[in-house]
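Chemist: here is the input, now give the coordinates:
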Amino acid sequence: MSQIAFIGGGNMATSIIGGLVKGGDVKASMIHVSDPGAEQRARLSKDFGINVHENNLDAIAKADVVILAVKPQVMKDVLQPLQATLSSRQPLLISIAAGISMDSLASWSGCKALVRCMPNTPALLGRGATGLFASAAVSIDQRNQADSLLSAVGLTVWVKNESEIDAVTAVSGSGPAYYFLLMEAMIAAGQKLGLSKETATRLTLQTAAGAAEMALKSDVDPAELRRRVTSPGGTTERAIATFEAAHLRDIVDAALKAANDRGAELSQQLGD
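Modeler: Model (predicted):
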């Protein structure tokens, strides 16, 4: 069984660790986490019974897999002191940081087997969606291992080109915020129509959850589901026509392109 090290013990790392331990695929004794916060280390040790470290080098000392769960802005500073150990041991290196390219990861770490992935915040509930891309040096076994680790917190999808990670970020990485924004707008509109905030909120959130569940379990695509609930001359048709008249599709297209482009910009800025 592989030794797994997490550099950074924040929310995303915690969610992955929780999924692994809960699923029973990895023994807690095989998981090591380093984090600068004493309270967070104590919480991780108490909740999951894993090994915690203040020093990153101690965490990766025997690791076969190293998961980088730190902010993109500090990735270079985190990796460079570990380069000698990582270069010597050559673990599978998995980065969940946005905007850090394979070239930068390889340069800063000295590792060859690299996986970039972009999970999203519903991973905290085991309902995440993660896109992954592997370098040519990643073996089939390592690819399966990365997939197993990330599937512990939800859906995994592999992409063929590194540039597609920016598209994954635009669609699913940032995606929860888009739905939250729509929820905000629906709640506010419901209040303007006379509903209390509590009633508008409960109805909106349950409707969002129900619609998502229907789409997940349906044998037809969302466009067909929309058509089925849009009766000619009815209230839904009137609302949909208003969305279309306001060019909702163009707005969504522009928003996702902006997120995609920003991901590419970050790769250039943070890779310097």
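
Chemist: C-alpha from now on. contacts and neighbour counts both.
Modeler: OK.

Chemist: contacting residues around the most centrally placed residue in the chain?
Modeler: For the chain, the residue sitting closest to the mean C-alpha position, by C-alpha atoms, centre = their mean, is residue 119 at 1.3 Å. Shown in contact with residue 119 (C-alpha atoms under 8 Å, 6 or more residues apart in numbering): 96, 128, 129, 130, 131, 172, 173.

Chemist: and for comparison, fold this next one:
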Amino acid sequence: MNMDDVTARGLVLLGCGKMGSAMLAGWLKGGLPPGSVHVADPNPSDWLQAQGVHINEPLPADPAILLVAVKPQIMDEALAGRETFGSGKTLILSVAAGTPLSRYEAAFGDSAPIIRAMPNTPAAIGRGITAIAGNANVGEDHLSLAEALLTSVGQVVRLEGEHQMDAVTAVSGSGPAYVFHLVETLAAAGEAEGLPPDLAMALAKATVGGAGQLAEDADEAPDQLRRNVTSPNGTTQAALEVLMDETNGFPALLRRAVKAAAERSKELSRG
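Modeler: Okay, the predicted model is just below:
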């Protein structure tokens, strides 16, 4: 199974919100013919309707890919009557949050190859990172195809198994919100030191964005990058002595935050 197979047999997209649209834009830009894409979405956006794909038309019997990109709250409705895609010929790929492989196995049967993926919101600008894990029916060709599709919105990593998905959700799935809050609080701290709000926010956004890009691009590890900008007894060291405090600083705070997110992910997966 490869991208030529997807072109020939088609790709079915259940749901086309922000994440589905981001991925579809990447596939179309990469050369996937619009005529090979079939979308089932009760409220198609104006953007989607302008792409030349099939929208809410009869679906192909055995597409190469069935991508599930609906919200968990409407999962039952979206999967109703889709059991025909469980013949084993179609790869089921889900980017829906909090929905375990077992839920899809119950819907599609024992023969279906199913991959669960956890992307994050920077996928909307092609800068996401997605973790994938498959069920027992998934082979290397399925994983490679999933990677080819998901790299349209950023990096892809393979997990040892679905048991790691809750931790991934807590780190990269929910992680962008932690960074957005860092921007908020850094700007607020700048205001508290006398900066105008607009200037404080501009400084905070550019600093977090630039540092993140540097951390991703540099050959050096983040701890070395931190040392590189920390002069002995300087201003950065004074701040880091507060932030790196093992009791009240980032280490303990982020451990608690990530653990809380992971535990909530486990609760949601259990329904």
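
Chemist: any idea what the TM-score is?
Modeler: Here the TM-score for the pair of chains, by TM-score structural alignment, normalised by the length of structure 2, is 0.92; 261 aligned residues with a C-alpha RMSD of 1.5 Å.

Chemist: circling back: only the buried subset of the contacts of residue 119 of structure 1, as a ChimeraX command please.
Modeler: Buried residues within the contacts of residue 119 of structure 1, as defined by 16 or more other C-alpha atoms under 10 Å, are selected in ChimeraX through the command that follows:
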select :96,128,129,130,131,172,173
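
Chemist: let me have the contacts of residue 119 of structure 1 in TSV, extended by distance to residue 151 of structure 1 and secondary structure.
Modeler: As requested, the contacts of residue 119 of structure 1 are arranged in TSV below (distance: C-alpha to C-alpha, whole Å; DSSP: H, G, I helix; E, B strand; the rest coil):
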residue	distance to residue 151 of structure 1	secondary structure
96	14	coil
128	8	strand
129	9	strand
130	8	strand
131	10	strand
172	15	helix
173	15	helix
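
Chemist: switch the contacts of residue 119 of structure 1 over to TSV; also include distance to residue 264 of structure 1.
Modeler: Shown next, in TSV, are the contacts of residue 119 of structure 1 (distance: C-alpha to C-alpha, whole Å):
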residue	distance to residue 264 of structure 1
96	15
128	23
129	20
130	18
131	16
172	16
173	14
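
Chemist: for the stretch 101-250 of structure 2, what spans make up the helices?
Modeler: Secondary structure of the stretch 101-250 of structure 2, counting by DSSP state H, counting those that start in this stretch: helices at 101-108, 140-150, 165-168, 175-192, 197-217, 222-228, 235-243, 250-269.

Chemist: for residue 73 of structure 2, find the nearest of those.
Modeler: With C-alpha to C-alpha as the criterion, residue 73 of structure 2 lies closest to helix 250-269 of the helices of the stretch 101-250 of structure 2, at 11.1 Å.

Chemist: helix or strand for the residue nearest to residue 72 of structure 1 when sequence neighbours are not counted, which one?
Modeler: Counting by C-alpha to C-alpha, 6 or more residues apart in numbering, residue 97 is the residue found nearest to residue 72 of structure 1 once chain neighbours are left out, at 5.4 Å. Here residue 97 of structure 1, judged by DSSP states H and E, is contained in no helix and no strand.

Chemist: was I right about residue 97 of structure 1 contacting residue 118?
Modeler: Yes: in terms of C-alpha atoms under 8 Å, residue 97 of structure 1 counts as a neighbour of residue 118; the distance is 7.1 Å.

Chemist: neighbour count winner among those two?
Modeler: Relative neighbour count places residue 118 above the other of residue 97 of structure 1 and residue 118, with 24 against 19, counting by other C-alpha atoms under 10 Å.

Chemist: with structure 1 superposed, average distance for whichever strand or helix holds residue 67 of structure 2?
Modeler: Secondary-structure element containing residue 67 of structure 2, defined by DSSP H and E: strand 65-68. In the superposition with structure 1, the average deviation recorded for strand 65-68 of structure 2 is 0.4 Å (mean C-alpha distance after the TM-score superposition for structure 1).
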